[in-house]
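Asker: Predicted model follows, preceded by the sequence.
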Amino acid sequence: MPTLTTTGEAKRAVLYRMVMPEHICPYGLKSLDLLRRHGYDVEDRHLTTKEETDNFKKQQGVQTTPQTFIEGRRVGGHDDLRAFFGSPSTSKNAFAYWPVIAIFGMAAAMAVSLNIDSTGSMQVVKLAEQFVAIAVCLLALQKLRDVESFSTMFLNGGFKTEAQHVVIEREQGPAGPWPASARTPPAAC
């Protein structure tokens, strides 16, 4: 149910996003969810072909989709929408190596402790093996902890959601194995 403004009207947004038989933009899905969670009644406009998407981007003077409009003003893409709602930035320019540095430091400390405890002395080859094993396990745990990036990996990769399966089936008929086009999404939305 949409949230009402101070004048009693529902908060409205218009979202333009790519929804093609072979690709549904994950950032469009995230933007749609973000708008709904903030109480907006969303007019969800699908860009269903590459030509339609290219024309929209040219007309709006933007490089990517999705694009969100609130009260007739363009807010921008998914990162801009997050900023509009005061969410932390997911900018690619942000320094993101601290978790990896911390993981490697912890892996090194654990490997040294394990090496000395198990052998009674420092054995360099064994230490290196233990460090790699511990670091890989900790990195895997970190990857699983970041659910948003983990789920986006599936949307961007060869795994299809139920909604994508329905769209493909509606247009191409029931297909056993996925067509090659469904396994290779466009590089960007």
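Answerer: Arrived safely, thanks for sending.
Asker: all contacts plus neighbour counts: C-alpha atoms, from now on.
Answerer: OK.
Asker: who are the neighbours in contact with the residue positioned nearest the centre of the chain?
Answerer: Central residue of the chain (C-alpha atoms, centre = their mean): T152, 3.7 Å from the mean position. T152 sits next to P26 when contact means C-alpha atoms under 8 Å, 6 or more residues apart in numbering.
Asker: For it, what is the enclosing helix or strand?
Answerer: helix 147-156 (DSSP states H and E).
Asker: now whichever helix or strand comes after that helix against helix 147-156, angle please.
Answerer: Next helix or strand after helix 147-156 toward the C-terminus (DSSP H and E): helix 162-172. On the basis of axes from the mean of the first three to the mean of the last three C-alpha atoms, to 10 degrees, helix 162-172 is oriented at 10 degrees to helix 147-156.
Asker: let's bring in a second one:
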Amino acid sequence: MKPARKNAVLYRMVMKDHICPFGLKSLDLLKREGYEVEDHWLKTRRETDRFQSEHGVDKTPQTFIDGTRIGGNDDLRRFFGKPVKDPSATTYAPVIAVFLMTALMSVATSFAAGTLATPRTVEWFIAFSMCVLAILKLRDLESFSNMFLGYDVLARRWVRYAYLYPFGEALAGVLMIAGILVWISAPIALFIGGIGAWSVFRAVYVEGRQLKCACVGGDSNVPLGFVSLTENLMMSAMAIWMIVKAVLL
């Protein structure tokens, strides 16, 4: 005996200059859940406003199953028992993504250079991480500076430091990747890493403040704490190692 067909009705915005991404996600989710979808396109702003007024809703897409309105994409995900992202929830996902990719980049670079698992691989990992983190800060410098000023001890005394920090991080990272001008890159990394480590330690472990970290940009929900402290300590350790290596070698 064939299982009963599952039917759903979806209303979503498909306009010349805008295709609603949540409508596409709802359509995809319904199909993956085995539903035959009656897909209605709202092609103009007037059609969309009329639909919303008729059904007493203020957003689209809207899904109906067995004549019952389920709601928007988040409501549909809840209906199927899927997780719904909380935009205000803290997460380490951006930091994990950065460090995972830079680790793979450093291994790939070592492989291309004909070596693997050498001290240079670790150097590249830290230097690549510094560069990527600098990019994330520089994409919205104002947002970064606003969050950074909340805890950095030097930036709170000299605001311009909040704007200079990502450039210093980027410069030190690029020079460390190239392995040149150690007497420029290492002091910069040691300076910003040392101040950063003390700032995080003081804010989190001395003052007990619960803040978000600006390490991946000012719009992140990464909590300030162990990861932020480790990042700064790694930068400082890299600087010390580069100086020692330059002196001894």
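Answerer: Done, it's in. Bear in mind that the values here come from a model prediction, so they are computed numbers and not experimental data.
Asker: TM-score for these two?
Answerer: Remark: TM-score between the superposed chains equals 0.55 [TM-score structural alignment, normalised by the length of structure 1]; 115 aligned residues with a C-alpha RMSD of 2.3 Å.
Asker: what stretch of structure 2 does the helix holding T152 of structure 1 fall on?
Answerer: Using TM-score structural alignment, none of the residues of structure 2 align to helix 147-156 of structure 1.
Asker: Name the residues of that helix that are buried.
Answerer: Neighbour-count burial for helix 147-156 of structure 1 flags L155, N156 (criterion: 16 or more other C-alpha atoms under 10 Å).
Asker: How far off centre is that helix?
Answerer: Its chain's C-alpha centre and that of helix 147-156 of structure 1 lie 5 Å apart, by C-alpha atoms, centre = their mean, to the nearest Å.
Asker: Ok, stretch 129-143 of structure 1 next?
Answerer: With C-alpha atoms, centre = their mean, you get 23 Å for stretch 129-143 of structure 1.
Asker: Stretch 21-41 of structure 2 too?
Answerer: Here stretch 21-41 of structure 2 shows a centroid-to-chain-centroid distance of 28 Å under the convention C-alpha atoms, centre = their mean.
Asker: Now W183 of structure 2: closest residue in space that isn't a chain neighbour?
Answerer: I243 (7.5 Å; C-alpha to C-alpha, 6 or more residues apart in numbering).
Asker: Tally up the residues packed near the equivalent of the one you found over in structure 1, please.
Answerer: In structure 1, the residue matched to I243 of structure 2 (TM-score structural alignment) is T119. Look at T119 of structure 1: counted by other C-alpha atoms under 10 Å, it has 10 neighbours.
Asker: for structure 1, what's the longest strand?
Answerer: Across structure 1, the longest stretch assigned as strand under DSSP state E is strand 12-20.
Asker: which residues in structure 2 does that one match up with?
Answerer: Under TM-score structural alignment, the match for strand 12-20 of structure 1 is residues 7-15.
Asker: what's next to that stretch, contact-wise?
Answerer: 19-20, 23, 27, 30, 35-44, 48, 60-66.
Asker: In helices, which of the residues you listed fall?
Answerer: Mapping those onto helices (DSSP state H) picks out G23, L27, L30, T48.
Asker: Would you mind putting these into JSON lines with distance to F80 of structure 2 alongside?
Answerer: Shown next, in JSON lines, are these (distance: C-alpha to C-alpha, whole Å):
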{"residue": "G23", "distance to F80 of structure 2": "16"}
{"residue": "L27", "distance to F80 of structure 2": "13"}
{"residue": "L30", "distance to F80 of structure 2": "9"}
{"residue": "T48", "distance to F80 of structure 2": "26"}
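Asker: Now flag whichever of the residues you listed is closest to T91 of structure 2.
Answerer: Closest to T91 of structure 2 out of those is G23 (26.1 Å), distances taken as C-alpha to C-alpha.
Asker: Give me the distance between that closest one and I70 of structure 2.
Answerer: 13 Å (C-alpha to C-alpha, to the nearest Å).
Asker: more crowded one of those two?
Answerer: G23 (23 against 19).
Asker: what about that one, distance to F79 of structure 2?
Answerer: 16 Å.
Asker: same question, L30 of structure 2
Answerer: For L30 of structure 2 relative to F79 of structure 2 (C-alpha to C-alpha), the value is 11 Å.
Asker: same check, this time on R5 of structure 2
Answerer: 18 Å.
Asker: Then L229 of structure 2?
Answerer: Per C-alpha to C-alpha, L229 of structure 2 is found 40 Å from F79 of structure 2.
Asker: Settle it for me: which of the two has more neighbours?
Answerer: The neighbour count for L229 of structure 2 versus F79, taken as other C-alpha under 10 Å, is higher for L229 (19 against 11).
Asker: how about the strands in structure 2?
Answerer: Under DSSP E, structure 2 gives strands at 6-13, 35-42, 62-65, 68-71.
Asker: Could you dump the ones you listed into a markdown table with distance to M105 of structure 2 added?
Answerer: Converted to a markdown table, the strands of structure 2 look like this (distance: least, C-alpha to C-alpha, whole Å):
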| stretch | distance to M105 of structure 2 |
| --- | --- |
| strand 6-13 | 40 |
| strand 35-42 | 42 |
| strand 62-65 | 43 |
| strand 68-71 | 43 |
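Asker: Out of these, which gets nearest to I126 of structure 2?
Answerer: Here strand 6-13 is closest among the strands of structure 2 (C-alpha to C-alpha), at 44.9 Å.
Asker: From the chain's centroid, how far away is the closest one?
Answerer: With C-alpha atoms, centre = their mean as the basis, strand 6-13 of structure 2 stands 32 Å off its chain's centre.
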